[in-house]
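**Student:** no FASTA, just this:
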């Protein structure tokens, strides 16, 4: 029970701190930062909306609202998928890439300061393996 409770409280506190640092210094939320990162890692800086929702562990509806807001802010744009008329891509704009590049050092510094540097290399490996297993299980890829 201690492990579970400490995880719940710690994950919440860590997310809140990282969000606050990004918001105060760059005016970007942690959720928006994650969308920018995912898109930046893809060829053409774009991906299907459904895949984006899966990658950020959010509902398609929530990501759709988030993307619409980010599109109004000029951080990304939506494009129809040329292969099938129903699919929609979210695509990172130059402005979105600039926001990501400006805020990334703050995020990396925060993750290191508030978590990574507190763990030994072995603890980092254990944590990575534990969450590889948890994520695979929750996605139905047990193994």
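**Tutor:** Thanks, I have the structure now. Everything quoted here is computed from the prediction, not taken from an experiment.
**Student:** can we go C-alpha only for contacts and neighbour counts from here?
**Tutor:** OK.
**Student:** Tell me which residue lies farthest from the centre of the chain.
**Tutor:** residue 1 (27.8 Å; CA atoms, centre = their mean).
**Student:** How far does stretch 124-134 sit from its chain's centre?
**Tutor:** 18 Å (CA atoms, centre = their mean, to the nearest Å).
**Student:** And stretch 59-70, by the same measure?
**Tutor:** 13 Å.
**Student:** what about versus this one:
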């Protein structure tokens, strides 16, 4: 196995383990899946805290069907609402609610703490340090 291939497999392993631990913490402490947390985060950073469904799908790297199901769950919890695009009635926006913003803000410290711990435990800090130190080197 080449060095690049071995490094790639190590990265995949680290990411999978870190994401599994983040998912556990978010679900247990905040009733959110990792994709749901990321959706709330993307919406919070978007202009007017809203995105078209296909834009949200692109940000999350999920298909339209998966995003629709996820948004339905978020709506049932009062964390988002859907709104029709005023210019194109076929377009549907997902809008972050105050309750959704509060849930995100409540989960953020636990997310950050779990991320730090999982990166340390699974060797992700070393991979990030290597990657970012190389990015800072002059060409």
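**Tutor:** Good, I have the coordinates. Here the structure is a predicted model, which means the values were calculated and not measured.
**Student:** Drop the TM-score for these two in here.
**Tutor:** Once the chains are laid over each other, their TM-score by TM-score structural alignment, normalised by the length of structure 2 reads 0.83; 129 aligned residues with a CA RMSD of 2.3 Å.
**Student:** rewinding a little: can you pull the contacts of the residue farthest from the centre of structure 1?
**Tutor:** When the contact criterion is CA atoms under 8 Å, 6 or more residues apart in numbering, residue 1 of structure 1 has no partners at all.
**Student:** Relative to residue 8 of structure 1, how far out is it?
**Tutor:** Per CA to CA, to the nearest Å, residue 1 of structure 1 is found 11 Å from residue 8 of structure 1.
**Student:** ok, which stretches of structure 2 are strands?
**Tutor:** Assigned by DSSP state E, the strands in structure 2 fall at 50-52, 80-84, 92-96.
**Student:** Turn those into a markdown table, columns for distance to residue 73 of structure 2.
**Tutor:** Shown next, in a markdown table, are the strands of structure 2 (distance: least, CA to CA, whole Å):
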| stretch | distance to residue 73 of structure 2 |
| --- | --- |
| strand 50-52 | 16 |
| strand 80-84 | 9 |
| strand 92-96 | 12 |
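**Student:** Now mean neighbour count too, for these, in TSV please.
**Tutor:** Converted to TSV, the strands of structure 2 look like this (neighbours: other CA atoms under 10 Å):
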stretch	mean neighbour count
strand 50-52	21
strand 80-84	18
strand 92-96	22
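**Student:** looking at those, which is closest to residue 117 of structure 2?
**Tutor:** strand 92-96 (28.6 Å; CA to CA).
**Student:** So which residues make contact with that closest one?
**Tutor:** Outside strand 92-96 of structure 2, the residues that touch it by CA under 8 Å, 6+ apart are 40, 43-44, 49-53, 71, 79-85.
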